[in-house]
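Enquirer: sequence first, predicted coordinates after that:
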Amino acid sequence: MIIRKSPAEIEMMAAAGEILVRTMDLLAGKIRPGVTTLDLDQAAEKFIRSQGATPAFKGYKGFKGSICASPNDMVVHGIPGKYKLQRGDIISVDIGVVKDGWVADAARTFPVGDVSPVAMKLLDVTEGALFAAVEQCRVGNRLGDVSHAVQEHVESAGLSIVKSLVGHGIGRDMHEEPQVPNYGAPGKGVELKEGMVLAVEPMVNVGRHMVRMGDDGWAIYSQDGSLAAHFEFTIAITAAGPRILTPWHHPEAQPAAAA
């Protein structure tokens, strides 16, 4: 069942998202060679808790971290640990925040110093695919319009969508209906209605689309060892258009949901 949110509930989610964005900004300033993924995790947890919120991922189905930190060929779900960032790496940082019972979820992939042209293309294309999806998050569109926007943007650049991993609805629970694939046919699927909130998250490989599970049962890698990127927003479907509740891109203040 898809749970639609009231404008007041969307504001609650936006409050969680505001903490998430400030957490992401904090970590962005710490990403440099020599920093461990555990360093990033500890900084995130300390800040989130200082804001009267909790890390959504901590303890979720046994997950040990407060964030997911996934370098290079790791697509998602990296458990923070001893890995030290190196110049030329890319690192996906996925953050979830719970504030007053409402969840926000977002991710960015960062370059660590100067990176290869292939890595920069991957980051640019994956981020661009997310913004293409945002434009389709409008009342009356179909879920397939969102999915197709991601697929078209990525595949037209010669990169591969990770088809076995999806986005999701979000609200009081981190994972709600519907699932949000990153590929599909336009005009198909669930109709988007006011009050729906989606975590849209393109996951893209430079090489082929297949992935493999790591030995820890959490980390997911590109099967062919190629670089991977992950970008994500929590997006509310409102009468005024898509509202990004986790605006880590800081274009301007996001408008309030329509009453």
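Expert: In hand now; what should we look at?

Enquirer: CA atoms for contacts and neighbours, from now on please.
Expert: Noted.

Enquirer: any idea how far apart the tips of stretch 103-117 sit?
Expert: 35 Å (C-alpha to C-alpha, to the nearest Å).

Enquirer: how about stretch 84-95?
Expert: End to end - C-alpha to C-alpha - stretch 84-95 spans 19 Å.

Enquirer: buried set for that stretch?
Expert: 84, 85, 86, 88, 89, 90, 91, 92, 93, 94, 95 (16 or more other C-alpha atoms under 10 Å).

Enquirer: now the last one: closest residue in space, sequence neighbours ignored.
Expert: Spatial nearest neighbour of residue 95, excluding adjacent residues (C-alpha to C-alpha, 6 or more residues apart in numbering): residue 67 at 5.1 Å.

Enquirer: ok, back up a step: strands - which of the buried residues of stretch 84-95 land there?
Expert: 90, 91, 92, 93, 94, 95 (DSSP state E).

Enquirer: give me the distance between the last one and residue 33.
Expert: The reference is to residue 95. On the measure of C-alpha to C-alpha, residue 95 and residue 33 end up 21 Å apart.

Enquirer: before we move on, what about the fourth one?
Expert: To residue 33, residue 93 is 15 Å away according to C-alpha to C-alpha.

Enquirer: so who does the residue most central in space within the chain touch?
Expert: With distances taken as C-alpha atoms, centre = their mean, the residue of the chain nearest its centroid is residue 232 (2.4 Å). With contact set as C-alpha atoms under 8 Å, 6 or more residues apart in numbering, residue 232 has these partners: 105, 106, 107, 108, 130, 199, 200, 201, 202.

Enquirer: please compare the first structure with the one that follows:
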Amino acid sequence: MIICKSGTESSFMRKAKRIDTETDHLLAGHIEPGITTGELDHLADRYIRSQGAVPSFKGYNGFPASICASVNEQLVHGFPGKRKLNKGDIIAKTRQFTMSHAIQQYIENPNRGIPEQGPRLKTGIGLAIESMIQIGSHHVGTLEDNWTVVTMNVTSCAHNEQAVTCETGGMDIFTKLSA
């Protein structure tokens, strides 16, 4: 079921996503060889709380941290910890959302979707658009922690997300910071 958000709900989502985006920018300034993903998690947790918010991912279905920190072959939901970053590592800090079926179909089967199928976008619908790209095979597996998704051929991958809502005048992109 798709639930359209009210203006007040969209406002709360926008504020939360702004804090999340600001957290990304803060962490980007600390990512360097030798820092651990656990240290990044600590920085994120402290910043989020300093903004009067609570890291919603921490404790969700047993997830042990405030952020996901997926490095190189870890596609999504990596646990932060003692892993030190090396020069050239790819790291994604993410939250849990679901990629829309239409976007997934477009990425996996370009120009093969069925036009005019699925729900119509309308004012108040929120979307999390996540692109997950990996080199080589599309096969993935999950580690014993039942969270961390990794590439089966141990190649690098990348994950990115954007949160948006449909508004009367177009799309409102929550992850864009004002200049």
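Expert: That came through, no problem. Small disclaimer: the values here were computed from a predicted structure and weren't measured.

Enquirer: TM between them?
Expert: Remark: TM-score between the superposed chains equals 0.90 [TM-score structural alignment, normalised by the length of structure 2]; 178 aligned residues with a C-alpha RMSD of 2.3 Å.

Enquirer: between the ones in strands among the buried residues of stretch 84-95 of structure 1, which sits nearest residue 56 of structure 1?
Expert: residue 95 (7.8 Å; C-alpha to C-alpha).

Enquirer: wait, doesn't that closest one sit right on residue 105?
Expert: Yes: between residue 95 of structure 1 and residue 105 a contact is recorded at 5.9 Å, counting by C-alpha atoms under 8 Å.

Enquirer: and for these two, which residues touch both?
Expert: residue 20.

Enquirer: got the residue ranges for the strands in structure 2?
Expert: Going by DSSP E, structure 2 shows strands at 68-71, 74-76, 91-94, 126-134, 140-142, 149-151, 157-167, 170-173.

Enquirer: make JSON lines from the ones you listed and add distance to residue 8 of structure 2 to it.
Expert: Shown next, in JSON lines, are the strands of structure 2 (distance: least, C-alpha to C-alpha, whole Å):
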{"stretch": "strand 68-71", "distance to residue 8 of structure 2": "28"}
{"stretch": "strand 74-76", "distance to residue 8 of structure 2": "30"}
{"stretch": "strand 91-94", "distance to residue 8 of structure 2": "25"}
{"stretch": "strand 126-134", "distance to residue 8 of structure 2": "13"}
{"stretch": "strand 140-142", "distance to residue 8 of structure 2": "37"}
{"stretch": "strand 149-151", "distance to residue 8 of structure 2": "34"}
{"stretch": "strand 157-167", "distance to residue 8 of structure 2": "13"}
{"stretch": "strand 170-173", "distance to residue 8 of structure 2": "14"}
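
Enquirer: pick the most deeply packed of those strands.
Expert: Compared across those, strand 74-76 shows the largest average neighbour count, a mean of 28 (mean count of other C-alpha atoms under 10 Å).

Enquirer: mean shift between that one and structure 1?
Expert: Strand 74-76 of structure 2, aligned to structure 1 and superposed, deviates on average by 0.4 Å (mean C-alpha distance after the TM-score superposition for structure 1).

Enquirer: what's the match for residue 117 of structure 2 in structure 1?
Expert: Residue 117 of structure 2 maps onto residue 188 in structure 1, with residues paired by TM-score structural alignment.

Enquirer: give me the distance between that match and residue 3 of structure 1.
Expert: Residue 188 of structure 1 is 20 Å from residue 3 of structure 1, by C-alpha to C-alpha.

Enquirer: likewise for residue 197 of structure 1?
Expert: Taken as C-alpha to C-alpha, the span from residue 197 of structure 1 to residue 3 of structure 1 is 8 Å.

Enquirer: please apply the same query to residue 121 of structure 1.
Expert: Taking C-alpha to C-alpha, one finds residue 121 of structure 1 at 36 Å from residue 3 of structure 1.

Enquirer: and residue 203 of structure 1, by the same measure?
Expert: As judged by C-alpha to C-alpha, residue 203 of structure 1 and residue 3 of structure 1 stand 25 Å apart.

Enquirer: equivalent analysis for residue 238 of structure 1, please.
Expert: Distance from residue 238 of structure 1 to residue 3 of structure 1, counting by C-alpha to C-alpha: 14 Å.
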